[in-house]
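Q: what's the 3D shape of this:
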Amino acid sequence: MSVHSEEIVLLNTADEAVGTAPKLASHHRDTPYHLAFSCYVVDPDGRVLITRRALGKKTFPGVWTGSCCGHPAPREGLRDAVRRRLATELGLVPDTITSILPGFRYRAAAADGTLEHERCPVVRATVTDTTTVPAPDEVEEARWWTWPECLKLAERPEASPWYRLQLAELEPLGAPLEWPDAGIEGLPPALPW
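A: I've put the predicted structure just below:
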């Protein structure tokens, strides 16, 4: 699926799907509320894969953030969307995918005024094979960081707004391999597991 043909799932205030729209054309100063996800990839030592968004990205180019984020396609389940984006962006195949912050949502404006307005469940993916193959149109850099390094990044302005908000909720849960499974009950109605 080309980035130019990707569709996002539009949501109402009850997080129910109310339609679709082209991904690229929908991100602007008045971006509609839509479905997304964030994923933190964790290796067997508890390190987290942190990425820097490609400099050519339309929204938030060059910011440091979690491992992978994306938009589930219409009728695509969360786990399938995570697997698809991890393969596309980083060449990774997850061993497990766990729901961590199923109710996360945020709204943030980039320096150029482009708005993100997403219901964005957060998942943890574990991997044993830590070899990454970043897609240059998606990822400028990818590095394995310790949890204390991840927490320090959340205090820096070069971190994405959603990363800072997510880390505020993830920090009380302990180290990444200790994050409890939050279950799927809190996922939006528009997003099957």
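Q: When you work out contacts or count neighbours from here on, use the C-alpha atoms and nothing else.
A: Noted.
Q: And the residue nearest to the spatial centre of the chain, how far from Asp112?
A: Note on the chain: the residue nearest the mean C-alpha position is Ser38, at 2.0 Å, using C-alpha atoms, centre = their mean. According to C-alpha to C-alpha, to the nearest Å, Ser38 and Asp112 sit 22 Å apart.
Q: just Val127 next, same as before
A: For Val127 relative to Asp112 (C-alpha to C-alpha), the value is 35 Å.
Q: here's the other one to compare against:
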Amino acid sequence: MGERILLVNEYDKEVGYEEKLTVHKKGLLHRAFSIFIFDKNGRLLLQKRDSLKYHSPSLWTNTCCSHQREGELLEEAIHRRLKEEMGFDCDLKEIFQFTYKTEFKNELIENEYDHVFIGRYDGTIVPNKEEVEDFKWAHLNEIKEDIKNNPEGYTYWFKLIINKVEQYIQNNEV
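A: Coordinates of the predicted model:
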């Protein structure tokens, strides 16, 4: 059996655990997180998802995203996964939550209660080659322009939340 992730209700209350692929086949609501890391120049660290990912392969997205595992606190999960995917850790602050649901061409379904975190990091990036095909730093205006011109090159959830993250950045210090 594969990794088991946390199922939640529409109020983000824990309701159980299920195997990750089963969750995505059935479209069950589950807790997720999305991490946005900025550098001192205000650039966002993007990752290109590995070409072998079970959904959204080879698409650009936010720095890191994943799920809370069985027996793990959300605070533990965000730091674990940032280290696993990008090879570093830093302070993270939750800035908002949202839900979304979408079906992919391979019939998998994302139905997530997503916690969005922000952080700042200026050190070395050592991406996990099994998770990350590529990475780059870019300013939000450059990213938004590229999304406008190449929307198929970005993940569904990233396109949903980039404007809200930008609003937060404009009104707060990272």
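Q: So for Val127 and Asp112 of structure 1, which sits in the more crowded spot?
A: Neighbours were counted for Val127 of structure 1 and for Asp112 using other C-alpha atoms under 10 Å; Val127 has more, 17 against 11.
Q: aligned partner of the more buried one in structure 2?
A: Taking TM-score structural alignment, Val127 of structure 1 has Tyr121 as its aligned residue in structure 2.
Q: what's the answer for Trp147 of structure 1, then?
A: Match for Trp147 of structure 1 (TM-score structural alignment): Leu140.
Q: And Asp137 of structure 1, what's its match in structure 2?
A: Checking TM-score structural alignment: Asp137 of structure 1 goes with Glu130.
Q: give me every residue that touches that match.
A: Glu130 of structure 2 is in contact with Asp50, counting by C-alpha atoms under 8 Å, 6 or more residues apart in numbering.
Q: Surely it is in a helix?
A: No. Using DSSP: H, G, I helix; E, B strand; the rest coil, the secondary structure at Glu130 of structure 2 is coil, not a helix.
Q: how close does it sit to Arg80 of structure 2?
A: Counting by C-alpha to C-alpha - Glu130 of structure 2 and Arg80 of structure 2 are separated by 16 Å.
Q: And His139 of structure 2, by the same measure?
A: His139 of structure 2 is 26 Å from Arg80 of structure 2, by C-alpha to C-alpha.
Q: Ser58 of structure 2 too?
A: In terms of C-alpha to C-alpha, Ser58 of structure 2 sits 22 Å off from Arg80 of structure 2.
Q: Residues in contact with the top helix by length along structure 1: which ones?
A: Using DSSP state H to define each element, structure 1 has its longest helix at helix 78-90. Contacts to helix 78-90 of structure 1, defined as C-alpha under 8 Å, 6+ apart, come from residues 37, 39, 68-73, 92-94, 97, 132-135, 138-139, 191-193.
Q: That helix corresponds to what range in structure 2?
A: With TM-score structural alignment as the criterion, helix 78-90 of structure 1 aligns to 74-86.
Q: Return the set of buried residues in that stretch.
A: By neighbour count on 16 or more other C-alpha atoms under 10 Å, the buried set for stretch 74-86 of structure 2 is Leu74, Ala77, Ile78, His79, Arg81, Leu82, Lys83, Glu84, Glu85, Met86.
Q: Can you lay out those as a markdown table showing distance to Leu7 of structure 2?
A: Written out in a markdown table, the entries for these read as follows (distance: C-alpha to C-alpha, whole Å):
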| residue | distance to Leu7 of structure 2 |
| --- | --- |
| Leu74 | 13 |
| Ala77 | 15 |
| Ile78 | 17 |
| His79 | 20 |
| Arg81 | 18 |
| Leu82 | 21 |
| Lys83 | 23 |
| Glu84 | 22 |
| Glu85 | 23 |
| Met86 | 25 |
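Q: hey, where'd the helices end up in structure 2?
A: 20-26, 74-86, 140-149, 156-171.
Q: Give the aligned range of stretch 102-112 of structure 2 in structure 1.
A: Counting by TM-score structural alignment, stretch 102-112 of structure 2 corresponds to 108-118 in structure 1.
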